[in-house]
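Visitor: Show me the folded form of this:
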Amino acid sequence: MGKIKLKNIKIHSNHGCLREEMLIGSDYRVDLEVTADLSKPAISDQLNETVDYVHLNNIIKEEMMVRSNLLEHVAKRIVDRIFLEIIEVTEVEVTVSKINPPIGGDVENVSVKLKITR
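Guide: Okay, here's the model as predicted:
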């Protein structure tokens, strides 16, 4: 087994329950870690035998553009899409963070982390 990680993917999107969040949006950061058997591509050096991190990044970007009220919902959609489209992945851990959330204080970010095994 092995892990592929994508860290600090920065995206602007319109998630949230507040009207302002829906209209002007916020900045987000996504971190992803997937587990898969990487023994074969480690030997073959063939892209078609591994989990393509470009594909993973595209899933994240596309799902982040679909507006949701809750970060939990966005994170679960990312996990579901990865499991649907990349059969080699056996576990996904995704963290979706809202940068400078509108919660009435000096808070760097709020995050939701999901870790789901197939």
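
Visitor: Only C-alpha atoms from now on, for both contacts and neighbour counts.
Guide: Will do.

Visitor: Going along the chain, name the helices of this structure.
Guide: Here the chain has its helices, by DSSP state H, at 19-24, 39-44, 53-64, 71-85.

Visitor: Need the ones you listed in CSV (columns: distance to Val112 and mean neighbour count).
Guide: Output for those, formatted as CSV (distance: least, C-alpha to C-alpha, whole Å; neighbours: other C-alpha atoms under 10 Å):
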stretch, distance to Val112, mean neighbour count
helix 19-24, 17, 13
helix 39-44, 31, 12
helix 53-64, 14, 16
helix 71-85, 6, 18
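
Visitor: Now the second one, please; I'll put the structures next to each other:
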Amino acid sequence: MADRIELKGLKVHANHGVLPHETEHGQAFSLDLVCWLDFREAAAGDDLTKTVNYAELAQLAHDVAAGTPRQLIETVASEIADTALARYPQLHAIEVTLHKPHAPIPLVFDDVAVVARRSRKARP
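Guide: Modelled structure (predicted):
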């Protein structure tokens, strides 16, 4: 399966983190999603119902990321991946990268990110 849908740089303000100022004030995060699926049938029939609506997927990811504050961004990325896989039967796999460019690290760095990858093959 080589088909995929990619959504890159989805911005969200959220209150995830371990430190009090992170949960109180929040910060900017960004999301990248890569979805693996077979969209040949959707393309052949020009039929949105046979693929993943990326506008809906973006809203799902945004809603989860902007929702309940979590200490770990690993938890947020995993929840997005698990929710998307459950909601879209067309998905064979999904990879969610959650970027936290303003993580509380007292060094100069560009980005911190976690990646959650889920697939139907690995589901119980």
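
Visitor: After superposition, what is the TM-score?
Guide: Put the two chains on top of each other and the TM-score (TM-score structural alignment, normalised by the length of the first structure) is 0.95; 118 aligned residues with a C-alpha RMSD of 0.9 Å.

Visitor: For the helices of the first structure, give me TSV that also has distance to Val107 of the first structure.
Guide: What follows is these, written out as TSV (distance: least, C-alpha to C-alpha, whole Å):
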stretch	distance to Val107 of the first structure
helix 19-24	16
helix 39-44	41
helix 53-64	22
helix 71-85	16
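
Visitor: looking at those helices, which is closest to Ile4 of the first structure?
Guide: With C-alpha to C-alpha as the criterion, Ile4 of the first structure lies closest to helix 53-64 of the helices of the first structure, at 7.5 Å.

Visitor: what angle sits between the closest one and helix 71-85?
Guide: Angle of helix 53-64 of the first structure versus helix 71-85, following axes from the mean of the first three to the mean of the last three C-alpha atoms, to 10 degrees, is 140 degrees.

Visitor: Mean deviation, helix 53-64 of the first structure versus the second structure?
Guide: Compared with the second structure after the fit, helix 53-64 of the first structure shows a mean deviation of 0.7 Å (mean C-alpha distance after the TM-score superposition for the first structure).

Visitor: which non-adjacent residue is nearest Met1 of the first structure?
Guide: Asp37 (4.2 Å; C-alpha to C-alpha, 6 or more residues apart in numbering).

Visitor: Kindly tell me how buried that neighbour is, as a neighbour count.
Guide: Neighbours of Asp37 of the first structure under the rule other C-alpha atoms under 10 Å: 16.

Visitor: quick one on the thing from earlier: Leu6 of the first structure: which of the helices of the first structure is closest?
Guide: helix 53-64 (7.5 Å).
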